[in-house]
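Enquirer: give me a model of this one.
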Amino acid sequence: MIGPLSRITLRWIASALVTYGLVTPDAGALIAVDPDLIALAGVIIGATVEGAYAIAKRNGWQT
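Expert: Below is the predicted model of the structure:
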């Protein structure tokens, strides 16, 4: 489940970077399809979700 989410996230980030002229279109394409970056984004997304869950449980929020 995190794999597709991380690919979509990286595509959005890459397109924003290209749109604002921060990276070239070739670099943006590399960001969007690099398997190592996709795996790293998956780890970051997973850790963020788990951290938000832990904070919600600790504060008694609905989970």
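
Enquirer: please make it C-alpha for all contacts and neighbour counts, starting now.
Expert: OK.

Enquirer: just checking, what packs against the host helix or strand of I13?
Expert: I13 is part of helix 2-19, with elements assigned from DSSP states H and E. Counting contacts by 3 or more Cα pairs under 8 Å, 6 or more residues apart in numbering; DSSP states H and E, helix 2-19 is packed against helix 25-33, helix 35-58.

Enquirer: I'd like the structure of this one too, to check against the first:
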Amino acid sequence: MGRDALGGSLDAATKGRKDERIYLRADKAVSYGDLMEVMNTLRNAGYLKVALVGLDGRS
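Expert: Below is the predicted model of the structure:
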């Protein structure tokens, strides 16, 4: 799924409830800039409750 489809996919998954919490997780291979672009995409789609989930470091 591309970033352009993210808002629509979340609308379908949350039944349009923009107050749903969205959990976002990324590993070290994802650049800070890419992570921020996704967060901005979520914000622009109206999803303001975004939680960052940390990885526990185990393999």
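
Enquirer: can you pull the TM-score for these?
Expert: With the length set by TM-score structural alignment, normalised by the length of the second structure, the two chains reach a TM-score of 0.33; 30 aligned residues with a Cα RMSD of 3.0 Å.

Enquirer: before we move on, back to that, how about the helices and strands packed on helix 2-19 of the first structure, which one is nearest L10 of the first structure?
Expert: When those are compared by Cα to Cα, helix 25-33 sits nearest L10 of the first structure, at 5.3 Å.

Enquirer: any idea of the angle the closest one forms with helix 35-58?
Expert: Helix 25-33 of the first structure runs at 50 degrees relative to helix 35-58, counting by axes from the mean of the first three to the mean of the last three Cα atoms, to 10 degrees.

Enquirer: mind listing what's buried in helix 25-33 of the first structure?
Expert: Buried residues in helix 25-33 of the first structure, counting neighbours by 16 or more other Cα atoms under 10 Å, are found at 28-29, 31-32.

Enquirer: out of those, which one sits closest to T9 of the first structure?
Expert: Closest to T9 of the first structure, out of all of these and judged by Cα to Cα, is A32, at 8.6 Å.

Enquirer: related to what we said a few turns ago, export the helices and strands packed on helix 2-19 of the first structure to JSON lines and tack on distance to L10 of the first structure?
Expert: Putting these into JSON lines (distance: least, Cα to Cα, whole Å) gives the following:
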{"stretch": "helix 25-33", "distance to L10 of the first structure": "5"}
{"stretch": "helix 35-58", "distance to L10 of the first structure": "7"}
